[in-house]
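Colleague: next one to model:
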Amino acid sequence: MEMTGAYSTFANNGTYYRPMFITKVTDKAGRILYQGIPKKGEALRRNAAYVMLQMLKYNVRSAPGIKTLKSEVGGKTGTTNDYRDGWFMGVTPKLVVGTWVGGEDQWIRFLRIEDGQGSAMARPFFSKVFEKNGKKQNTLISILKYDSKNL
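Modeller: All right, here's what the predicted structure looks like:
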C-alpha cells in the first residue's frame, strides 16, 4: 500500500495522496454516511514527477509480459535479496497498481533468480489487471508538460 501511494505521486504531478482502503460508505438509499478525504501534500516538483514518469515508461517499452498499451504504462520491477519477494509497480495517470508475490516466512524463496524476479512473478499479475482495467482509462502519461526552467 505504501509503495502504491508513493508511485501514485508520479501520476499526480508530484502530489502525494495518502492511500485509503475505504473512500465512501453509503446506506441502501444512497446517502453518504462517510466520505473519506485523503491527506495530501506536495512531495515532488511537477517536473520531477514528469521525468520519473518518462523513465518508468521507458522501462516498460521493452518489457516482455506487458502486451498491450505499452505507451500508456510506466513501471518498475523489484526483487528482494535471496529472491524471496518480487514486485511490480505499474503507473498510468488514472490507475496505479502494485503487485507483490512473496511470503512472510523468510525461509521460503526461489532457488533461481529467473524464477524469483519481480518481472517473472509480479509483473504478469499487473499485466492482467491493466488489460482488464487500463483500456477503460484511455489516457496517456504524456499529458504532463515538461518545463525545464523549474526542473
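Colleague: contacts and neighbour counts: CA atoms only from here.
Modeller: OK.
Colleague: tally of neighbours for residue 24?
Modeller: Using other C-alpha atoms under 10 Å, residue 24 has 12 neighbouring residues.
Colleague: list the contacts for it?
Modeller: Residue 24 sits next to 32-36 when contact means C-alpha atoms under 8 Å, 6 or more residues apart in numbering.
Colleague: separate out the buried members of those residues.
Modeller: The neighbour-count test (16 or more other C-alpha atoms under 10 Å) applied to the contacts of residue 24 identifies nothing as buried.
Colleague: relative to residue 9, which of those residues is nearest.
Modeller: Proximity to residue 9 was ranked across those by C-alpha to C-alpha; first place goes to residue 36, at 18.6 Å.
Colleague: second input sequence below; structure requested for side-by-side comparison:
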Amino acid sequence: MAGAGPVSQDWEPVVFRKKAPNAAAKKDEKAVNAARRSGAEIETVKKATAGTNKAASSSTSLNTRKLDEETENLAHERVPTELKKAIMQARTDKKLTQSQLAQLINEKPQIIQEYESGKAIPNQQIISKLERVLGAKLRGKK
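Modeller: Below is the predicted model:
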C-alpha cells in the first residue's frame, strides 16, 4: 500500500436507536383528540383482537374440532417382539453383556437396552451391525 497517499479515518461515534414505541399511535391519538375538540365527526373502530397475540376464536375451534374428530392413532414403529427376543438370545449365546455388544457395534449401551426392551425405533443400519456381530439373521423370515 506504499505510495497510495494518506488515508484518513473517521472516528466519530455512530449511534443506532430504535424507534420510540407507539410513536405512530400517539400521533393518531393526538389527531383524534384535536378532531374531537374541533367538533368534527370521528369514526373509530375497535378491533376485537387488536394488540394481542390471539388468533380469531373461530379458527381455533375448527382446529380443535378436527383434532377431536381425528381417530387415526399415530405412533412410531417400535421393535417387534420377535426381534427383541432374537437379539437377546443371540447376545446371551455369545455370552456378551449389553455394554460389550454395544461396544462391538460402536453404539451406546443404551441403544442395545432400548432394542431389547422394545422401546427403540428400528434402524436398519443398527440391525445389520447386530446381525454381523452376533452372526445371526435378525430380519426377514427365518
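Colleague: quick check: TM-score for this pair?
Modeller: A TM-score of 0.22 describes the superposed chains when it is computed by TM-score structural alignment, normalised by the length of the second structure; 56 aligned residues with a C-alpha RMSD of 5.1 Å.
Colleague: re earlier: between the contacts of residue 24 of the first structure, which sits nearest residue 55 of the first structure?
Modeller: In terms of C-alpha to C-alpha, no member of the contacts of residue 24 of the first structure lies closer to residue 55 of the first structure than residue 36, at 32.1 Å.
Colleague: where's residue 34 of the second structure, which helix or strand?
Modeller: Residue 34 of the second structure is part of helix 23-38, with elements assigned from DSSP states H and E.
Colleague: what comes up buried for that helix?
Modeller: Of the residues in helix 23-38 of the second structure, those buried under the neighbour-count criterion (16+ other C-alpha under 10 Å) are residue 32.
Colleague: packing partners for that helix?
Modeller: In terms of contact count using 3 or more C-alpha pairs under 8 Å, 6 or more residues apart in numbering; DSSP states H and E, helix 23-38 of the second structure is assigned no packing partners among helices or strands.
Colleague: coming back round to it: I'd like the contacts of residue 24 of the first structure laid out as CSV, including secondary structure and distance to residue 90 of the first structure.
Modeller: Below are the contacts of residue 24 of the first structure laid out as CSV (DSSP: H, G, I helix; E, B strand; the rest coil; distance: C-alpha to C-alpha, whole Å):
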residue, secondary structure, distance to residue 90 of the first structure
32, strand, 31
33, strand, 32
34, strand, 29
35, strand, 27
36, coil, 24
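Colleague: the helix holding residue 34 of the second structure: what's the following helix or strand?
Modeller: Downstream of helix 23-38 of the second structure, the first helix or strand assigned by DSSP H and E is helix 57-69.
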